[in-house]
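> Prediction below, plus the sequence it came from.
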Amino acid sequence: MAISAAGVGSGLDVGSILNQLMAVERQPLSRLQEQQKSYQSKLSAFGQLQSAMSKLQDAATALTKSSTFSATTASAGDTKAFTVSSTASAQTGSYNIEVSQLARAQRTATSATTAPDLSGGGSIDITLGTGTPKTVNLAAGGTLQDLRDAINAADAGVSAQIVNNGTVNQLVISSKETGAASAFKLEGFGGLSEFSFDPAAPAGDMVSVQQAKDAKLSIDGLAITRSSNTVSDAIEGVTLTLAKPTESETTMTVARNDETAKKAIDDFAKAYNELNSLIRSQTSYNAETKKAGTLNGDTGVRSIQSQLRGVFANPISGLSGATMLSDAGISIRTDGSMSVDSTKLASALADPSKKIAELFAGNGTVDGFAKTLETRIKDMLATDGLLTSRTDGINRTIKSFDSRIEAFELRLEKVQARYSAQFTALDAAMSSMSTTSAYLTQQLANL
């Protein structure tokens, strides 16, 4: 088979000529790819825009919740005796608290000097409160560890552990819950008869380490009894965690906590400013460098920007308190960003007549600023919303470029094949002509 390479016969740099010709042919393809790349950049920019809008929507949602503006904080006069926490449902005010007794779990143990004899085996009935006894069995020759494990597996409302006091191993049996109702009775049979124990009349080899007791306290002079040291149902919205008895009455205070609202408003302003900054950056145009932002001139972005700014353009009619953001120390700068005057905001939150919660959430009849913004963004981000419609259109355009680019690349392959065939033929013709010329030259020389 003959081996040929374009340009060998003619001496032409066919490879270079082909590359230059194809570079010219590829110029329209490069323009298509650049156009597609610009739409991909727009899609990415809209993705950033969607993320920033979702963040602003979440921040607006936080301002529509009543708990944001009704948060409370509670403090205890004697934190060594008890700690306290409160929720939005707690009423502000002061309470006199006196703790006289903590809730305790019953704890019973075997002798501190003599190890129990388990060689004969037997059974123990465990009765928790007024419940039905549960039986624990131990085979003859069983160990103290075996008895401990059997008690723990019985689901009798008690737990067992082994403690070495330095002289002997003691089996300690404890109620799983505190309170007088969690007291338990033990009745041993057979070789475990020495494990019998009645908290009402302690006797025998088992000893009482701790009695089951209810917590006792008074709130503003009212006697309160609970089975647990965590008391969350005595004062609405307030949870007391008892740690030790008090020496006398001590004060517990529930006060307004405007820090939650302040933080929510600061977060809202931050999210709004991030979105505003993103829109300004993506739609900018630098006259000196003649460089435009990715979404410069995009009608969809201009519509989003206009709708968001329109939310704050006018006072809200129908509110009995504050009607403008400025009433809460919030202003919109000339560049569209939001500014919060913390001093004015604190003053407005402390003034009940301002009804700052309604300014953001509304009053049930009209929507506040945050509620209106939340709804507007939700509509824009919906499957049939403005943002989705715009990104769907961009995606369709990108896909159309894919098919156009694919078709153009197939055309280029054919063009390159045609050029290659033409130059191969030209090379062969020029090679033949060169051979003929050499032959004629030789024949003329012989004449």
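That came through, no problem.

> Going by C-alpha atoms from here, please, whenever you check contacts or count neighbours.
Noted.

> counting contacts, what elements does whichever helix or strand residue 185 is part of pack onto?
Under the criterion of DSSP states H and E, residue 185 resides in strand 184-190. Counting contacts by 3 or more Cα pairs under 8 Å, 6 or more residues apart in numbering; DSSP states H and E, strand 184-190 packs against strand 122-128.

> And the strand it packs on, how far out from the chain middle?
48 Å (Cα atoms, centre = their mean, to the nearest Å).

> Of all the residues in the lengthiest strand in the chain, which ones are buried?
For the chain, the strand that runs over the most residues, judged by DSSP state E, is strand 93-101. Using 16 or more other Cα atoms under 10 Å as the test for burial, strand 93-101 gives 95, 96, 97, 98, 99, 101.

> got a list of contacts for the helix or strand following it?
Using DSSP H and E, the helix or strand that follows strand 93-101 towards the C-terminus is strand 107-109. Contacts to strand 107-109, defined as Cα atoms under 8 Å, 6 or more residues apart in numbering, come from residues 170-175, 206-212.

> Which stretches in this structure count as helices?
14-62, 66-69, 144-153, 259-282, 299-311, 342-350, 356-361, 369-381, 386-446 (DSSP state H).

> So which elements touch the last one?
Taking 3+ Cα pairs under 8 Å, 6+ apart as contact, the helices and strands that helix 386-446 lies on are helix 14-62, helix 299-311, helix 369-381.

> Check it against this one:
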Amino acid sequence: MAVSVNGLGSGLDITSIVNSIMAVEALPQQQLKQAQSQQESLMTVLRGLNTKAAALATLAGKAAAPNALNLLTATSSTPGVTATAGTSATAGTFDVTVTQLARTQVDVSAPLATWPTAGGSPASLTLVDASGASSEVTPASTSIDDVVAAVNASGGPARALKVAAGTDATGTPLYRLQLTSTRSGAAGAFSAYQGSAAEVAAGTAADLMGTPGAAVVAPAQDAKALLYAGTAAEQVVTSATSTFTDIVPGVSVTATAAGLGTATSISVTGDSAGITKQANDLVASVNDLLGAIGAGTKVTTTSGSSGVSGATGGPLTGDVTVRGISAAITDAAYRPTSNGRSPSQIGIVIQRDGTFTFDQDAFNAALTADPAGTRAALAEIAGRVTTAATNASAPASGTITQLIAGRQSMSDDLGTRIATWDQRLADRRTAVLAMYNAMDTALGSLKTQQSWLTSQIAGLPTFSQNTK
């Protein structure tokens, strides 16, 4: 880059002159930067629309899924027993009596100062699960901590814990090895042996719980419940946890100790509030997207001081693709269903401005009069909205996604052109600066010559009229 010491020869402010010239030279680049900024702003708006369209597709898709609107509520007559109903449940009532809760097996060894040895090395510990599979571990030392670490690293049927158990007669600290099943219920039962898996198989390993002072604190057991208790149809239901999943299709029951032994009535009824909320949420999400599109395509009219009106468009004004998305969503939400039922009959009403309102009273009345038909109509509308919103927001093929990709391509191209202008302007500044530096040097030389000539002229003899 040329170096300029500002106007030494000419006295001119060369830096300011060059900066002014370059400001004019840079105008095309500024226009490119402005165009790129507009593309970035437009992409921000489009990404916002895409987020709203994707959210609408997700919400509507859930409502359109099979049985998604078959919402039911399960209630229990006993405080210690709770029930939940899924979409596959059927309204009705049944009685259940929980007689036993699930339990996780817990064993504790006799107090130990150190883990026993066998042949001079730490003895092996073998755990046998309910299926008969053995997990043999050999601790790194006779430290109880190493035994705990070995058991927990083995991935066997139990986890280990060291528990303080006082001291022996000499004051040496004693500890118990607590073993807890990794699974609840009868399937989590295990046995613990001091010895190798081969010794367990041969019947020569010592049962760890057979040592004096050891105990099975809590045996493994399944939860049990009775259906039709006290009748000839009495049926025992078991569970590895205290939750009886699908005790009847679609209904699960969870018990605590407070509910044991009590005959409990479980009632399954339609969840009108839940269905109404889904309908309301669907309309709100539709309005959210349509409102965002409306804001982006709105034309604002203003009146100037001279009385001349002007119009300003939004960032998406004139974009037929975006307007097409709005039309597709609107059509999906207000078009009659396949059986000729108008959405307004179930409370989804279109307004003059193109948005929708949700009439909860009308929806509830329709749901009461025809539960299945109303759910079917809402599911169909939700399905159409899902399709329209997905067509707009799908990651690769969505119309908004493609608009964003196109704008991004334009922005990238503008960025490349801007970068090219950076080098062009740098080269131009160097050339202009060199030209003005040369001019400054030339002017400095002329000024030097002028000064010399002036001094020479001043040194010439002077003559008057009287001089002869």
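Perfect, I can see it now. Nothing here was measured: the structure is a model prediction, and the numbers come from that model.

> quick one: TM-score?
For these two chains in superposition, a TM-score of 0.74 is obtained (TM-score structural alignment, normalised by the length of structure 1); 423 aligned residues with a Cα RMSD of 4.7 Å.

> most tightly surrounded among the helices of structure 1?
helix 356-361 (a mean of 25; mean count of other Cα atoms under 10 Å).

> So what's the gap between that helix and the chain middle?
With Cα atoms, centre = their mean, you get 25 Å for helix 356-361 of structure 1.

> Trace residue 238 of structure 2 over to structure 1, please.
Using TM-score structural alignment, the partner of residue 238 of structure 2 in structure 1 is residue 226.

> Kindly tell me how buried the closest residue to residue 156 of structure 1 other than its chain neighbours is, as a neighbour count.
Take residue 156 of structure 1 and drop its neighbours on the chain: the residue closest to it by Cα to Cα, 6 or more residues apart in numbering is residue 134, 6.1 Å away. Using other Cα atoms under 10 Å, residue 134 of structure 1 has 16 neighbouring residues.

> Against residue 150 of structure 1, how distant is residue 134 of structure 1?
Relative to residue 150 of structure 1, residue 134 of structure 1 is positioned 11 Å away (Cα to Cα, to the nearest Å).

> that older thread, the helices of structure 1: which one's closest to residue 122 of structure 1?
helix 144-153 (10.2 Å; Cα to Cα).

> what about the closest one, how far off from structure 2?
Its aligned residues in structure 2 lie a mean 10.1 Å from helix 144-153 of structure 1 after superposition (mean Cα distance after the TM-score superposition for structure 1).

> Counting by contacts, list what that helix packs against.
Using 3+ Cα pairs under 8 Å, 6+ apart, helix 144-153 of structure 1 is in contact with strand 134-138, strand 158-164.

> So what's the residue count around residue 157 of structure 1?
19.

> mind listing what it touches?
Residue 157 of structure 1 neighbours (Cα under 8 Å, 6+ apart): 128, 175, 176, 177, 182.

> Just those: which are in strands?
128, 175.

> quick one on the thing from earlier: how about residues contacting the strand holding residue 185 of structure 1?
Outside strand 184-190 of structure 1, the residues touching it (Cα under 8 Å, 6+ apart) are 106, 120-129, 175, 193-199.

> got the contact list for residue 99 of structure 1?
Residue 99 of structure 1 touches 81, 216, 217, 218, 242, 244, 245, 246, 249, counting by Cα under 8 Å, 6+ apart.

> if you set the cut-off to 6 Å instead, what comes out?
Residue 99 of structure 1 makes contact with 217, 245, 246, according to Cα atoms under 6 Å, 6 or more residues apart in numbering.

> and the gap between the first one and residue 74 of structure 1?
Which is residue 217 of structure 1. 18 Å.

> now residue 38 of structure 1
57 Å.

> Mean deviation, stretch 401-408 of structure 1 versus structure 2?
Counting by mean Cα distance after the TM-score superposition for structure 1, stretch 401-408 of structure 1 comes out at 3.0 Å.

> about what we covered before: how far off centre is the longest strand of structure 1?
38 Å.

> do the same with stretch 447-465 of structure 2
89 Å.

> now stretch 8-17 of structure 1
66 Å.

> and what of stretch 155-165 of structure 2?
That offset, for stretch 155-165 of structure 2, works out to 37 Å (Cα atoms, centre = their mean).

> go on, stretch 277-294 of structure 2?
Worked out by Cα atoms, centre = their mean, stretch 277-294 of structure 2 lies 21 Å from the chain centre.

> try stretch 200-209 of structure 2
51 Å.

> try stretch 181-201 of structure 1
Using Cα atoms, centre = their mean, the offset of stretch 181-201 of structure 1 from its chain centre is 51 Å.

> same check, this time on stretch 103-116 of structure 1
On Cα atoms, centre = their mean, the centre of stretch 103-116 of structure 1 falls 47 Å from the chain's centre.

> and if you look at stretch 413-420 of structure 2?
On Cα atoms, centre = their mean, the centre of stretch 413-420 of structure 2 falls 35 Å from the chain's centre.

> got it, and stretch 351-360 of structure 1?
Taking Cα atoms, centre = their mean, one finds stretch 351-360 of structure 1 lying 29 Å from the centre of the chain it belongs to.

> How far does that stretch stretch from one end to the other?
Span of stretch 351-360 of structure 1 from end to end, Cα to Cα: 15 Å.

> Now do the closest residue to residue 197 of structure 1 other than its chain neighbours: how many residues are near it, please.
Of all residues not flanking residue 197 of structure 1 in the chain, residue 186 sits nearest, at 4.8 Å (Cα to Cα, 6+ apart). Per other Cα under 10 Å, the neighbour tally for residue 186 of structure 1 reads 22.
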